[in-house]
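Novice: A structural model of the following input is requested.
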Amino acid sequence: MSYTPDAPGAGSDAPNLDFAGTTPYEDYVQADILTHLQHPRSDDPGEMVFLVTTQVMELWFTVIVHEWETASRALREDRTKAAIDALGRSARELEALNASWQPLARLTPAQFNAYRGALGEGSGFQSAMYRRMEFLLGEKSASMLVPHRGAPRVHAELEKALQQPSLYDEVLRLLARRGLPVPDAVLGRDLALRYEPVPEVEEIWTGIYGDPDGNAELVRLGEALTDVAELVWRWRNDHLVATRRAMGSKTGTGGSAGVAWLEKRATKNVFPELWTARSHV
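Specialist: As a prediction, the model looks like this:
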């Protein structure tokens, strides 16, 4: 995509610059809408950086959810390569998402306090799209629907996501269809509850990784999931560090426990048996 066309009349290969209405680029990207969604509530110039960065994060959440839902659907249809491809794209998108912390990563307490009051009770844990990411990772919690009761469409989407299989649930169902001994209790578990690791699943991954030649496709799937899990862990840690620098151990916006809550989140591994199985290979 070119952003630097030659001047009009520069030659027969010059792009068309004359349109009756808005440009095709604007029609497709809707840049005018995107660049006018920022409405700072303070006079501090740093708030614009915080607001745009947060909005960029929401866009990355959206595309990552799209990739993981694509991967989940592919797994249900036994299209493992398509699922691995979607997970691979999401890993690159997670890298870009994590880089979004950089504009905020060096905030001093005074700089953050200059516009923190503009957030009111707003907090990142209220993000519906981030909640959908967490649900797809198996981090289910019905209580996290409560903040969205006043937005019927959003609440309905989250409630549907809560009841659906997570990405990892679809992986385990695929393993079962491949003849691996995934326990019935795991396959039939309440999908609205957080996934908890079980020894039998750890043993399955140990066996897969112990015979990479005989399980080449499943090893590739496991590694694609591990890439995602590692980047999610890095996201949580980057969030923790940025928050610790900006506000120390003060109560978070929206009444959360702030750093203490983020520290607890940072200790949790996504797709846990993929990590513990490595000790037994």
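
Novice: could you use CA atoms for every contact and neighbour count after this?
Specialist: Fine.

Novice: okay, now the closest residue to residue 250 other than its chain neighbours: neighbour count?
Specialist: Counting by C-alpha to C-alpha, 6 or more residues apart in numbering, residue 250 lies nearest to residue 258, which is 6.5 Å off, once chain neighbours are set aside. Using other C-alpha atoms under 10 Å, residue 258 is surrounded by 20 other residues.

Novice: residue 258 contacts residue 249, doesn't it?
Specialist: Yes - if you go by C-alpha atoms under 8 Å, residue 258 and residue 249 touch, sitting 6.6 Å apart.

Novice: in contact with the residue nearest to residue 250, which residues?
Specialist: Applying C-alpha atoms under 8 Å, 6 or more residues apart in numbering to residue 258 gives the contacts 243, 249-252.

Novice: are any of the residues you listed buried, and which?
Specialist: Neighbour-count burial (16 or more other C-alpha atoms under 10 Å) applied to those gives 243, 252.

Novice: okay, the contacts of residue 258 in JSON lines with distance to residue 272 and secondary structure next?
Specialist: What follows is the contacts of residue 258, written out as JSON lines (distance: C-alpha to C-alpha, whole Å; DSSP: H, G, I helix; E, B strand; the rest coil):
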{"residue": "243", "distance to residue 272": "26", "secondary structure": "helix"}
{"residue": "249", "distance to residue 272": "28", "secondary structure": "coil"}
{"residue": "250", "distance to residue 272": "30", "secondary structure": "coil"}
{"residue": "251", "distance to residue 272": "29", "secondary structure": "coil"}
{"residue": "252", "distance to residue 272": "28", "secondary structure": "coil"}
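
Novice: which two in the contacts of residue 258 are spaced the farthest apart?
Specialist: 243 and 251 (10.8 Å; C-alpha to C-alpha).

Novice: joint contacts of the two?
Specialist: Common neighbours of residue 243 and residue 251 (C-alpha under 8 Å, 6+ apart) are 258-259.

Novice: which SS class is residue 260?
Specialist: Secondary structure assignment for residue 260 (DSSP: H, G, I helix; E, B strand; the rest coil): helix.

Novice: how deep is it tucked in, by neighbour count?
Specialist: 16.

Novice: next up, for comparison:
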Amino acid sequence: MLAPATARVPVGGPGPAVDSARSRGSASGVTSLTYGQYLRLGELLTLQRPLSRPEHHDELLFIVQHQTSELWFKLVLRELGTVCACLAEDRPRPAFKAVARVKTVLHSLTDQWAVLATLTPADYAGFRGDLGTSSGFQSYQYRALEFALGAKDRRAMERAEADPLARELLADALKRPSVYDEFLRFLARRGHDVPAEVLDRDVTDSYRFTPPLLPVLRTIYERTEEHWEEYEACEELVDLEDSFRLWRFRHLQTVERIIGTKPGTGGSDGVGYLRAAVDRRFFPELFAVRAELG
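Specialist: As a prediction, this is how the structure comes out:
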């Protein structure tokens, strides 16, 4: 918890309110900055603006749920960038730490669905029409998160054409190697015989299951003492995917509980789309190799 009174201003400065407070600070760098100024609560707490008229009691819950999810997505995207950078620099330990943070955030996001599940079908019906064509299906940060994990889809770029921020974020995520790409390159630099078709692939394409990779992973799992860090990296990614799938599954359950099999507001298939998403794998060989062990 942040202290409610005095705080030390972080490098880079969080914005105008903090800049103003800094100008009144002492030579030591300690200012009269308040909790509200540091977090810019005056601005933050005005961003929940229900559209229903008269305002439906439960629309605020719906907005807060989705806004907080987007804030967590922002953090997850940065941490996945750290994972990629550390693996590219052959520094697996800091990468593992960043993965651990992402897993913890995903657990928090999974638990958060329980709050939205307090919304009954009748509650949601009271303001659903005010959402228009907006939908969580359109979350460009979520799409960028999928891109960072290797599930890339250029059609998401087309849907983002009208939003410059979305287009910029997705274009950057599309051209970057995914977490799995960097992991496999890391294995190759450690002397593992990773297939050239994987190392030289077009990273703007979605990753596809590559059977020749299975013997490489089998060796790591069968000789863990020789390849402990690589083995640990494998298991960290398995944990990461498990955490992500749990979040997706809880999302599916919550949507099914509230709207059943109705289509989503943005034109998606609703529950059908979410159910298919639960079964998609980011790191397919890490799960397939388990059938070959022992």
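
Novice: quick check: TM-score for this pair?
Specialist: Counting by TM-score structural alignment, normalised by the length of the first structure, the TM-score of this superposition works out to 0.90. Behind it: 268 aligned residues with a C-alpha RMSD of 1.8 Å.

Novice: now the contacts of residue 258 of the first structure as a markdown table including distance to residue 150 of the first structure?
Specialist: Below are these laid out as a markdown table (distance: C-alpha to C-alpha, whole Å):
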| residue | distance to residue 150 of the first structure |
| --- | --- |
| 243 | 28 |
| 249 | 30 |
| 250 | 28 |
| 251 | 25 |
| 252 | 22 |
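
Novice: which one of the contacts of residue 258 of the first structure sits closest to residue 226 of the first structure?
Specialist: residue 243 (25.6 Å).

Novice: map that closest one onto the second structure.
Specialist: By TM-score structural alignment, residue 243 of the first structure lines up with residue 255 in the second structure.

Novice: show me the contacts for the residue mapped onto residue 29 of the first structure from the second structure.
Specialist: Alignment note (TM-score structural alignment): residue 29 of the first structure maps to residue 39 of the second structure. Counting by C-alpha under 8 Å, 6+ apart, residue 39 of the second structure touches no other residue.

Novice: gap between residue 39 of the second structure and residue 74 of the second structure?
Specialist: 16 Å (C-alpha to C-alpha, to the nearest Å).

Novice: residue 118 of the second structure too?
Specialist: For residue 118 of the second structure, the distance to residue 74 of the second structure - C-alpha to C-alpha - is 26 Å.

Novice: how about residue 18 of the second structure?
Specialist: Taken as C-alpha to C-alpha, the span from residue 18 of the second structure to residue 74 of the second structure is 21 Å.

Novice: please state the offset of stretch 198-217 of the first structure from the chain centre?
Specialist: Stretch 198-217 of the first structure sits 26 Å away from the centroid of its parent chain (C-alpha atoms, centre = their mean, to the nearest Å).

Novice: what's it aligned against in the second structure?
Specialist: Against the second structure, stretch 198-217 of the first structure falls on residues 210-229 (TM-score structural alignment).

Novice: how long is the matching stretch from one end to the other?
Specialist: Stretch 210-229 of the second structure end-to-end distance (C-alpha to C-alpha) = 22 Å.

Novice: try stretch 36-48 of the second structure
Specialist: 17 Å.

Novice: and stretch 153-171 of the first structure, by the same measure?
Specialist: End-to-end distance (C-alpha to C-alpha), stretch 153-171 of the first structure: 28 Å.

Novice: next, the buried residues of it.
Specialist: 155, 158-159, 161-162, 164-171.

Novice: what are the contacting residues of that stretch?
Specialist: 68-69, 71-72, 75-76, 128, 131-132, 135-138, 140-142, 145, 148-149, 187, 191-192, 271.

Novice: now, those residues that are in strands?
Specialist: Of the contacts of stretch 153-171 of the first structure, none are assigned to strands by DSSP state E.

Novice: PyMOL command for the buried members of these?
Specialist: The PyMOL selection below is limited to those of the contacts of stretch 153-171 of the first structure classed as buried (16+ other C-alpha under 10 Å):
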select buried, resi 68+69+71+72+75+128+131+132+135+136+137+138+140+145+148+191+192+271
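
Novice: would you list every one of the helices in the stretch 151-294 of the second structure?
Specialist: For the stretch 151-294 of the second structure, the helices defined by DSSP state H, counting those that start in this stretch occupy 155-159, 164-175, 179-189, 196-199, 214-222, 228-259, 271-278, 284-288.

Novice: which one of those helices lies closest to residue 130 of the second structure?
Specialist: Of all those, helix 228-259 comes closest under C-alpha to C-alpha, at 15.5 Å.

Novice: how big's the offset between that closest one and the first structure?
Specialist: When the first structure is superposed, helix 228-259 of the second structure averages 0.9 Å from its matched positions, counting by mean C-alpha distance after the TM-score superposition for the first structure.

Novice: mind giving me the packing neighbours of that helix?
Specialist: Contacts defined by 3 or more C-alpha pairs under 8 Å, 6 or more residues apart in numbering; DSSP states H and E place helix 228-259 of the second structure against helix 92-116, helix 121-125, helix 214-222, helix 271-278, helix 284-288.
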